[in-house]
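K.L.:
Based on what follows, work out the 3D shape:
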Amino acid sequence: MTRQKSTNKETCPVARSVDVIGDRWSLLILRDVFDGIYRFGDIQRNLGVARNILSGRLASLVEEGILETRPASDGTAYQEYVLTAKGETLFPVIVALQQWGERHLFARGEQHSSLIDKATGKPLLFMSPRTREGHELAPRDTEVKKPA
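P.N.:
Model (predicted):
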């Protein structure tokens, strides 16, 4: 079953984003590509997803300009799926999901993967919305301004 693209004129950026990347497989594909897994077969093995589902999600991510295909970097006949500039801007989304999961879905001391800064070898600081002056914002400190 392929996903149907939303045709409504949604004014909410979250709703439009969910239409593009908001299903389990698309997010996990993006996680894998950020982790350096680029080939169809490797992504399929890592996720355990059916070929038809993976093919559909990859096609959608390419159509949306989030991924693009290129010849395999090792010169073989394979192709790889790589992030576009638009796709790379999803990095904070994946990091935020990872950090939320680390905080709320693992028991104290339970092992899990960690995202590490290559330069320092240390985990990333927790991401949080901030004012232009650098002060952390809570949900109560913000409001959605809807178009008139």
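
K.L.:
Could you use CA atoms for every contact and neighbour count after this?
P.N.:
OK.

K.L.:
Break down the chain into its helices, ranges please.
P.N.:
Secondary structure of the chain (DSSP state H): helices at 13-21, 24-34, 40-47, 51-63, 85-88, 91-104.

K.L.:
closest to Gln111 out of those?
P.N.:
Proximity to Gln111 (CA to CA) singles out helix 91-104 among the helices of the chain, at 9.7 Å.

K.L.:
how about that closest one: buried residues?
P.N.:
Applying a neighbour-count criterion of 16 or more other CA atoms under 10 Å, one finds Ile94, Val95, Gln98, Gln99, Glu102 buried in helix 91-104.

K.L.:
Proceed likewise with the subsequent sequence, for comparison:
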Amino acid sequence: MTGPEDLSHRFEVESVERTLALVGERWTFVILREIFLGVRRFGQLVRNLNIPRPTLAARLRSLVDNGLLVRVPYAQDPERFEYRLTDSGRDLFPAVVTLMQWGDKHLPVPEGPPLVLRHQSCGQIVEARLLCSNCNQELNARNVTPEPGPGFGGAQD
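P.N.:
All right, here's what the predicted structure looks like:
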């Protein structure tokens, strides 16, 4: 079995670093959070986030250019646009939820979580978990072993 010490060349194509290069800027995840919550318009984003307009415009442009959002004309005013998630953008939902849950646990406010998620199918408040796609057991840092994958850049024996 291959251990972490054998992955010395992983940083040549490391997935976390490549992803953070795209979404790691401070405002990106809070913009995505707002869009996941149904906010679609520039003015609403400015008000909700208290973000400078030029910063928001640049972040939205980057998210569109990188395929996480699409600009769609308003139905009532085709000269103005709203922003909607692409499939690629929707795939970041688990990351946003994980960050939210981590903050609720490790940086709590006295009143409790400021936002909870209700599962539409069963009606219950839920906590997201990362599960193995084969056996449905919960995954954590103690029960997984990193191994070189097909795109690994290091020398493989």
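
K.L.:
What would you report as the TM-score here?
P.N.:
The pair, once superposed, lands on a TM-score of 0.84 when counted by TM-score structural alignment, normalised by the length of structure 1; 139 aligned residues with a CA RMSD of 1.9 Å.

K.L.:
ok so, going back, as CSV, the buried residues of helix 91-104 of structure 1 with distance to Asp19 of structure 1 would be great.
P.N.:
Formatted as CSV, the buried residues of helix 91-104 of structure 1 follow (distance: CA to CA, whole Å):
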residue, distance to Asp19 of structure 1
Ile94, 16
Val95, 20
Gln98, 20
Gln99, 23
Glu102, 25
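
K.L.:
re the thing from before, could the helices of structure 1 be laid out in JSON lines, adding distance to Ala119 of structure 1?
P.N.:
What follows is these, written out as JSON lines (distance: least, CA to CA, whole Å):
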{"stretch": "helix 13-21", "distance to Ala119 of structure 1": "30"}
{"stretch": "helix 24-34", "distance to Ala119 of structure 1": "17"}
{"stretch": "helix 40-47", "distance to Ala119 of structure 1": "27"}
{"stretch": "helix 51-63", "distance to Ala119 of structure 1": "30"}
{"stretch": "helix 85-88", "distance to Ala119 of structure 1": "19"}
{"stretch": "helix 91-104", "distance to Ala119 of structure 1": "17"}
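
K.L.:
So which of those helices is nearest Ala77 of structure 1?
P.N.:
Per CA to CA, nearest to Ala77 of structure 1 of the helices of structure 1: helix 40-47, 12.6 Å.

K.L.:
Could you list the buried residues of the closest one?
P.N.:
Quick answer for helix 40-47 of structure 1 (16+ other CA under 10 Å): Phe40, Ile43, Gln44.

K.L.:
ok, the first one to Leu90 of structure 1 distance?
P.N.:
Pointing back at Phe40 of structure 1 there. 20 Å (CA to CA, to the nearest Å).

K.L.:
try the last one
P.N.:
Applying CA to CA, the value for Gln44 of structure 1 to Leu90 of structure 1 is 21 Å.

K.L.:
Leaving out sequence neighbours, find the closest residue to the equivalent of Ile43 of structure 1 over in structure 2.
P.N.:
For Ile43 of structure 1, the aligned position in structure 2 is Leu45, judged by TM-score structural alignment. Nearest residue to Leu45 of structure 2 in three dimensions, chain neighbours excluded: Val39, at 6.8 Å (CA to CA, 6 or more residues apart in numbering).

K.L.:
hang on, the one you found packs against Val46?
P.N.:
No - the criterion here is CA atoms under 8 Å, and Val39 of structure 2 misses it with Val46 at 10.5 Å.

K.L.:
For Pro147 of structure 1, which of the helices of structure 1 is the nearest?
P.N.:
Pro147 of structure 1 lies closest, by CA to CA, to one member of the helices of structure 1: helix 13-21, at 11.8 Å.
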